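# coords please:
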Amino acid sequence: MLILLAIMFFRPGAAAAQQQDTTTQSRVLERLRQRAPLIARDTTPVDTLEQDSLAPPPPQQVELVSDTGGPVRRQPAGGQLAQDSIARALMRLSGFIATEYTAPFARYHADSATLRLVGESSVAREGQVLNADSLIVYYRDTGFACGFGRPTLTGEGLDAPLESDSLCYDVTRGVGRAYN
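Have a look, this model is predicted:
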C-alpha cells in the first residue's frame, strides 16, 4: 500500500514536468517558425554578377604550317595575360623581374622549393616563353624550369622554337636545353 501511495504521489509531478517540457518545446518551435520568413535564401542569379576583372581571356588556338605543309597546333605563347591596374603597377617596379604562370592546376612544395604547373601550362619571363602540354616544374634551388609532354621554348634570341620530349630552361643563365 505504501508503494501505491508513492506512485500516486510522484506521478502527477512527472506528468507536469513532461507537460512543461512539451510546452517549452512547442514554444521554441513556434519561435523558429516565426523567424523562418526573416531568413531569406540567396536568390541572386549567377549571371547577374560582374565578370571577374582578373580572369584570363579564353585560350586561342593558332594554326601554324610546318615545313612539310601540314598543320602544327600550339597553345598560346603566354605572357599575354589580362592585367588589371595592380598587375601593371607591379610590372613597372624597378629591380624586379616579372614572371607569368598559366596552368589549370598548380602546386607548390615548400620542403623542396618546387612549383608544379599541371596540364597545358606556360611560363613567360623576360621575353622567353616555356610551354608544355602536360607539366612544367620549376626547381628554385637550381634555377631550372623543365617542361614535359611536347614542351617548346620560344622568345627573344631564338631563331626557331626549341622542341623536345623534355626541355629545361636555366633561368639564371637564360639558356634552354632539350633532352630526348
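
# Every contact and neighbour count from this point should use C-alpha atoms.
Noted.

# Could you list every helix and strand in contact with the lengthiest helix in the chain?
In the chain, with assignment by DSSP state H, the single longest helix is helix 2-35. With contacts defined as 3 or more CA pairs under 8 Å, 6 or more residues apart in numbering; DSSP states H and E, helix 2-35 has no helix or strand neighbours.

# please give me the structure for this one as well, since I'd like to look at both together:
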Amino acid sequence: HGCLEVMAAGPSIAAAAIRAVSTGASTRIRELAGGRIEEITAEVVSDAADQGDALAQGLIRESGRYLGIGIANAVNLLSPEIVVIGGGVARAGDILFDEVRSTVQKRAFTTMVNLPPIVPSDKGEDASSIGAAALVFEEMLAVGRITDLMRAGGTRADMNGP
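Below you'll find the predicted structure:
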C-alpha cells in the first residue's frame, strides 16, 4: 500500500485505467482519450464513468473507498466540522462522493462522533493555498496572540510563540 495520495488521487485513477486499457479491458476510456493511452487522465476516466462505463465507475469507486478510509481515520481522530475534498479527484462527482460517504459511514466511530458533511471544494485549484492562509489568519487572531504579535513589532513576528 502507500499514502492516500498514491492510492486515491487523480494520477492513480489514470494509472489504473492505463493498466486496464493496456490489458485489453472492455471500456470506452481509450476512445474518449482519442485512442491514445498516454492521453488517459482522471478526467477522461470520470467522463467515461458519467457515460456509464462500468470499468471507469469501478476505478472511481475504488478511489472513493481509499479516500473514505483515510477520511474515516481523520474523523475518528480529529472530529472535524466538515470535510472538503479538492483537487482533480473532486471533479469525479457523485460516483466518488457516494463511495466516500458510504465508506466513512461504515468505518467512523459513529457512536463517538457526529459524521461531518463531506463536500467538494468550490475553490478549485487554489483550495490548499486558501486553507493554509486561513490557518495563518486564525493563529494571528487567536485570543492573546494578536497582542503578542503587536508587541513583537516589526514586520517579522514569530508565529510559533514567544
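
# Would you pull the TM-score for this pair?
Laid over one another, the chains give 0.24 as their TM-score (TM-score structural alignment, normalised by the length of structure 2), with 71 aligned residues with a CA RMSD of 5.6 Å.

# re the thing from before, helix or strand right after the longest helix of structure 1?
Moving toward the C-terminus from helix 2-35 of structure 1, the next helix or strand (DSSP states H and E) is strand 62-65.

# Can you give me the buried ones in that following strand?
Residues of strand 62-65 of structure 1 classed as buried: none (neighbour count, 16 or more other CA atoms under 10 Å).

# What residues sit buried inside the helix or strand following it?
Per DSSP H and E, the first helix or strand lying C-terminal to strand 62-65 of structure 1 is strand 71-74. In terms of neighbour count (16+ other CA under 10 Å), strand 71-74 of structure 1 has its buried residues at R74.

# quick one: buried residues of the next helix-or-strand element following strand 71-74 of structure 1?
Toward the C-terminal end, the helix or strand that comes next after strand 71-74 of structure 1 (DSSP H and E) is helix 85-91. Judged by neighbour count using 16+ other CA under 10 Å, helix 85-91 of structure 1 contains no buried positions.

# now the strands for structure 2?
83-85, 118-120 (DSSP state E).

# Take those strands and lay them out in TSV including mean neighbour count and distance to L77 of structure 2.
Below are the strands of structure 2 laid out as TSV (neighbours: other CA atoms under 10 Å; distance: least, CA to CA, whole Å):
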stretch	mean neighbour count	distance to L77 of structure 2
strand 83-85	16	13
strand 118-120	17	16
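
# Out of those strands, flag the one nearest L149 of structure 2.
The minimum distance between L149 of structure 2 and those falls on strand 83-85, with 30.5 Å, by CA to CA.

# okay, now V136 of structure 2: neighbour count?
Per other CA atoms under 10 Å, the neighbour tally for V136 of structure 2 reads 11.

# distance of it from L78 of structure 2?
Distance, V136 of structure 2 to L78 of structure 2, by CA to CA, to the nearest Å: 19 Å.

# Likewise for A133 of structure 2?
A133 of structure 2 is 20 Å from L78 of structure 2, by CA to CA.

# again, but for D148 of structure 2
Distance of D148 of structure 2 to L78 of structure 2, given as CA to CA: 28 Å.

# Same drill for those two, tell me which one is more crowded.
Between D148 of structure 2 and L78, counted using other CA under 10 Å, the more crowded position is D148 (16 against 10).

# Give me the helices and strands touching the biggest helix by length in structure 2, please.
Of all segments of type helix in structure 2, defined using DSSP H, the longest is helix 54-78. When contacts are defined as 3+ CA pairs under 8 Å, 6+ apart, helix 54-78 of structure 2 sits against helix 4-8, helix 10-22, helix 42-50, helix 94-107.
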